[in-house]
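*Asks:* Sequence and computational prediction follow.
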Amino acid sequence: MALRLLFKFFLSFAVALCYLHSTNAQGLKVGFYSKTCPDVEAIVQKTTASFISRAPSLSGPLLRMHFHDCFVRGCDGSVLLNSTKSNQAEKEAVPNQSLRGFQVIDAVKDAVEKECPGVVSCADIVALVARDVVSMVRGPHWKVPTGRRDGVVSRASEVNLPSPFLNITQLKASFSQKGLSVKDLVVLSGGHTIGIAHCPTFSNRIYNFTGKGDTDPTLDPNYITHLRIKCKQGDVTSFVQMDPGSSKIFDTDYYKLVSKRRGLFQSDAALLDDDETKVYIGLQINSAQPSFFNDFGESMVKMGNIGVLTGKAGEIRKKCAVIN
C-alpha cells in the first residue's frame, strides 16, 4: 500500500514537472537565446550604440516603437512590416507616421543574422533595443525576457493607440485593456522624458482648446507663450522637446514638468486628475531616491508581455520589414 502511494506521488510529481516545463517553454524568459545565440544581447547593444552615439535623439523614437508595437496585436514586430499592394501596414497609420529608427532595427537584425541566422525574432530585437537606448541616455537597465516570435499580419486599420488627447478615464481604460495597471500608466508616461513631439499633437491646447480660439486652462500660461513661439498656428512640421533642456537624458524631470502644469500633451496633464497617478508624481519629485528607474524597468517587462507569440506561433523573420 505504501509503495503504491509512493508511486502515485512520484507520478503526480513527474506530471507536474512536465506541465511546468511545457508552460515555461511557451513563455518568455531571460536568456532565451543562451544556447542558440549566446552573444545576441552584446550584438544588439554594440550595433545600437553605433547609432545612438551619433544621433542620441533616436532614443525616444526607438523606445516609442516598442510601445507602438505592443499596443497593436501584441509585441510581435508587426509595426516593422512594410505595406504591400494589397495591404496597408501599421506603419501607414497616422500615429505611426512619426516613428523613426527603423534603420537601426534593420542594422541590428542584419548583425544578428550574420551570427545566428534564423534564430532571433524582430520582436525581441525591438524589445532589446528599447532597453538599450534608455540605458544609453543615462536611464535604467533591466533584464529583458525574450522568446517572442514575429507576427505575419500588420494592418493600419487596427492601429488604435492611446492618443495624446485622452483624459485620465480613457487612459486608464486603454491601459487596462492591455493588462496594465494605473501605476504602469504613470510609469510608462515617464518615457516622455526623452524625445520630441510635433506641433499638431498639442496645438489645440495653445490655440483652440474648445473650438472657440481659447487655450487649455490646465496648461501653464507662460508655457503657452513659449510653445506659441515654437509652433505657429497651423504648423504641422515643427516640433518641440517633450522635456525641454533634458530631452536626451532619461531622468525624472518629466514629473517635475507635469507637476508645474507643463506636461505637453493632454494625456500628460491628465495624470494630475487621478489620486494614484498624482501621488506617484509627487513621490518621484520629492524623494531623495526616486523609484522611477526600477519601476520603469518593471513596467517595460510587463508591457513586453502583451499578446506575445511564442512556441511555434508566427515566424522568425529574415528581414524585419517583410514576412518570410
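*Replies:* Okay, I see it.

*Asks:* rest of the way, CA atoms for contacts and neighbours
*Replies:* Fine.

*Asks:* if I pick Asp144, what's in contact with it?
*Replies:* Heads up, residue 144 is Val, not Asp. By Cα atoms under 8 Å, 6 or more residues apart in numbering, Val144 lies in contact with Lys29, Val30, Ala127, Leu128, Arg131, Val301.

*Asks:* Tell me how far Pro290 lies from Val322.
*Replies:* Here the criterion is Cα to Cα, to the nearest Å. By it, Pro290 lies 42 Å from Val322.

*Asks:* out of those two, which sits in the more crowded spot?
*Replies:* Neighbour totals were compared for Pro290 and Val322, and Pro290 leads with 17 against 14 (other Cα atoms under 10 Å).

*Asks:* Now do the contacts for the more buried one.
*Replies:* Pro290 touches Leu283, Gln284, counting by Cα under 8 Å, 6+ apart.

*Asks:* Checking my notes, it in a strand, right?
*Replies:* No: assessed with DSSP: H, G, I helix; E, B strand; the rest coil, Pro290 is coil; it does not lie in a strand.

*Asks:* how far away is it from Glu298?
*Replies:* Pro290 sits 14 Å away from Glu298, going by Cα to Cα.

*Asks:* Over to Val30?
*Replies:* According to Cα to Cα, Val30 and Glu298 sit 13 Å apart.

*Asks:* Compare these two (neighbour count), which wins?
*Replies:* Under the criterion of other Cα under 10 Å, the comparison of Val30 against Glu298 puts Glu298 first, with 18 against 11.

*Asks:* tell me which element that one falls in.
*Replies:* For Glu298, the host element (DSSP states H and E) is helix 292-303.

*Asks:* in that helix, what's buried?
*Replies:* Buried residues in helix 292-303, counting neighbours by 16 or more other Cα atoms under 10 Å, are found at Phe292, Phe293, Asp295, Phe296, Gly297, Glu298, Ser299, Met300, Val301, Lys302, Met303.

*Asks:* now, among those residues, which is nearest to Gly118?
*Replies:* Nearest to Gly118 among the buried residues of helix 292-303: Val301, at 24.2 Å, using Cα to Cα.

*Asks:* ok, that closest one touching His141?
*Replies:* No: with contact defined as Cα atoms under 8 Å, Val301 does not count as touching His141 (11.4 Å).

*Asks:* Would you mind giving the buried residues of helix 292-303 as a markdown table with distance to Cys37 added?
*Replies:* Formatted as a markdown table, these follow (distance: Cα to Cα, whole Å):
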| residue | distance to Cys37 |
| --- | --- |
| Phe292 | 32 |
| Phe293 | 28 |
| Asp295 | 29 |
| Phe296 | 27 |
| Gly297 | 24 |
| Glu298 | 25 |
| Ser299 | 26 |
| Met300 | 23 |
| Val301 | 21 |
| Lys302 | 24 |
| Met303 | 24 |
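
*Asks:* next up, a second structure to put side by side with the first:
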Amino acid sequence: MRAIAVTFFLFCFVFPAALAQLKFGFYSRSCPHAESIVANVVAKHFRRDRSIAADLVRMHFHDCFVKGCDASLLIDPKPGRPSEKNAGPNASVDGYEIIDEAKKQLEAHCPHTVSCADVVTLATRDAVTLAGGLRYAVPTGRRDSLRSNPADVNLPGPTIPVTDAIQAFGAVGLNLFDMVTLVIGGHTIGVIHCSLIQDRIADPAMERTLNAKLRNQCRAPNDPTVFLDQRTSFKVDNGLCLEVLRQRGVLRIDQSLGLDGRTRGIIMSYAKDNALFNRKFAQALVKMGTRRFLSGRAGEIRKNCRVFNNGH
C-alpha cells in the first residue's frame, strides 16, 4: 500500500496536465469492479502462461506509440479495409484474447462503460505486477479510436540506431530517459525471432558464451525464438541492464544503449538499483499512456474491441 501511495504521488506530480482529463479511479462509480475484473482475467492467464506479460507490454507499446493509447491496434482487418494489425511490426503482437475476455466480462457487468483502450492499459499494469514489477496506479478515462490504418504505424525496430530512437520517441513526446526505460523495460521479458538478431550474432563484440548459445539455437529450422533477457527471462527487473553491461544484449538497440555515451549512464544506474528501475519503468509506462489519448466525447466506447460500433 505504501509503494502505491508513493507512486500515485509521483504520477500526479509529473503528469498534472494529463490527469486533468484522465483520472485515477475513473470507473469507481460507473463500474466499481472494472479494475478487479481486468486483474482477475490477467491473473488467470498468467497462471497458465507467464509469457502473456510480454505480450501485453508489447501490445500496450504498439498501440500507444501510434497516435496514442486508443485501442486502434485491436481492430480486425476486413476485406478492402486493412487495419493496424496488417502492419508488419504488429505481426508479433499477441494476447488479444485476454483483452476480449476482460471486455466481455466488463460488458456483462457495466455495458458500454469501460473503453478497450483502458482495458489494455490496466491489463498491462497487472501483467507487469505479476511478472515482478511495481504495482502502480493507472489513470483511466480514455476512449476508443474510430480509425485504424496500417499507414499510421511507424514503430522503431530492433536495429534502430540510438540517435534515431531518440528522435522517434521525441516525436511522440517522450524524452531520452523515457526512451531508454521503455526500450529496456519492454525487452526485460519476451522473445525475438532469430531472423531479427543476425546482426548481433555476427557482432564479434558479443560475449562469447552467449554468442555460441545463440548460434546453436538459431540453427534450428522455422526461425526459432530466443529470450531477450538471458538472465531473468520472465521477470520485470534490471537483469537486462546487467546483461547489456557484459555485452550480452540480444538486440542491437539494447546493446547500443549500454555503449552510447548519452544512454550508458542510465543503464548503469538501473543495473545498480532494481527498485529504481522498476519505479522509473512504471512512471514511463504511465507517461506513455497519458501523452496522447481520446477523452470526453471523442471516439467511442466499443462494445467489441475488434470492431467499430458502426460495424465498419
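*Replies:* Thanks, I have it. Bear in mind that the values here come from a model prediction, so they are computed numbers and not experimental data.

*Asks:* returning to what we had before: still contacting in structure 2, which of the contacts of Val144 of structure 1?
*Replies:* Retained contacts for the contacts of Val144 of structure 1 in structure 2, judged by both residues aligned by TM-score structural alignment, their matches' Cα atoms under 8 Å, are Val30, Ala127, Leu128, Arg131, Val301.

*Asks:* what's the farthest-apart pair in the residues you listed?
*Replies:* Once Cα to Cα is applied, the kept ones among the contacts of Val144 of structure 1 give Val30 and Arg131 as the farthest pair, at 13.4 Å.

*Asks:* Ser145 of structure 2 -> structure 1?
*Replies:* Per TM-score structural alignment, the equivalent position to Ser145 of structure 2 in structure 1 is Gly151.

*Asks:* Quick one: residues contacting Arg262 of structure 1.
*Replies:* Residues in contact with Arg262 of structure 1 (Cα under 8 Å, 6+ apart) are Leu219, Asp220, Tyr223, Ala269.

*Asks:* name the element the aligned partner of it in structure 2 belongs to?
*Replies:* Using TM-score structural alignment as the criterion, Arg262 of structure 1 maps onto Arg248 of structure 2. Taking DSSP H and E as the definition, one finds Arg248 of structure 2 inside no helix or strand.

*Asks:* buried stuff in stretch 88-95 of structure 2?
*Replies:* For stretch 88-95 of structure 2, burial by neighbour count (16+ other Cα under 10 Å) applies to Pro89, Asn90, Val93, Gly95.

*Asks:* And the first one, what's its match in structure 1?
*Replies:* If you follow Pro89 of structure 2 across to structure 1 using TM-score structural alignment, you land on Pro95.

*Asks:* Next, the contact list for that match, please.
*Replies:* Residues near Pro95 of structure 1 by Cα under 8 Å, 6+ apart: Val159, Leu161.

*Asks:* From Val79 of structure 1, how far off is it?
*Replies:* Distance of Pro95 of structure 1 to Val79 of structure 1, computed by Cα to Cα: 11 Å.

*Asks:* now Thr47 of structure 1
*Replies:* Separation of Thr47 of structure 1 from Val79 of structure 1 (Cα to Cα): 20 Å.

*Asks:* Surely Asn167 of structure 1 and Leu272 touch.
*Replies:* No: counting by Cα under 8 Å, Asn167 of structure 1 does not reach Leu272; the two are 10.4 Å apart.

*Asks:* burial of Glu243 of structure 2, as a residue count?
*Replies:* If you count neighbours by other Cα under 10 Å, Glu243 of structure 2 ends up with 21.

*Asks:* Setting aside sequence neighbours, what's the nearest residue to the spatially most central residue of structure 2?
*Replies:* Structure 2 has Val57 as the residue nearest its centroid, 3.0 Å off, counting by Cα atoms, centre = their mean. Among residues not flanking Val57 of structure 2 along the chain, Thr124 sits closest, at 5.6 Å (Cα to Cα, 6 or more residues apart in numbering).

*Asks:* in which helix or strand would I find that neighbour?
*Replies:* Secondary structure from DSSP H and E places Thr124 of structure 2 in helix 116-130.

*Asks:* and whichever helix or strand comes after that helix, how far out from the chain's middle?
*Replies:* Sequence-wise, the next helix or strand downstream of helix 116-130 of structure 2 (DSSP H and E) is strand 139-140. Distance, stretch centre to chain centre, for strand 139-140 of structure 2: 16 Å (Cα atoms, centre = their mean, to the nearest Å).

*Asks:* average gap between the helix or strand following strand 139-140 of structure 2 and structure 1?
*Replies:* Going down the chain from strand 139-140 of structure 2, the next helix or strand is helix 162-170, by DSSP H and E. Once fitted to structure 1, helix 162-170 of structure 2 is off its aligned match by 0.5 Å on average (mean Cα distance after the TM-score superposition for structure 1).

*Asks:* residues in structure 1 matched by helix 162-170 of structure 2, start to end?
*Replies:* Against structure 1, the aligned range for helix 162-170 of structure 2 is residues 168-176 (TM-score structural alignment).

*Asks:* The matching stretch: which residues count as buried?
*Replies:* Residues of stretch 168-176 of structure 1 classed as buried by neighbour count (16+ other Cα under 10 Å): Ile168, Leu171, Lys172, Ser174, Phe175.

*Asks:* Reformat the residues you listed as JSON lines; add distance to Ile285 of structure 1.
*Replies:* Below are the buried residues of stretch 168-176 of structure 1 laid out as JSON lines (distance: Cα to Cα, whole Å):
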{"residue": "Ile168", "distance to Ile285 of structure 1": "21"}
{"residue": "Leu171", "distance to Ile285 of structure 1": "22"}
{"residue": "Lys172", "distance to Ile285 of structure 1": "22"}
{"residue": "Ser174", "distance to Ile285 of structure 1": "26"}
{"residue": "Phe175", "distance to Ile285 of structure 1": "24"}
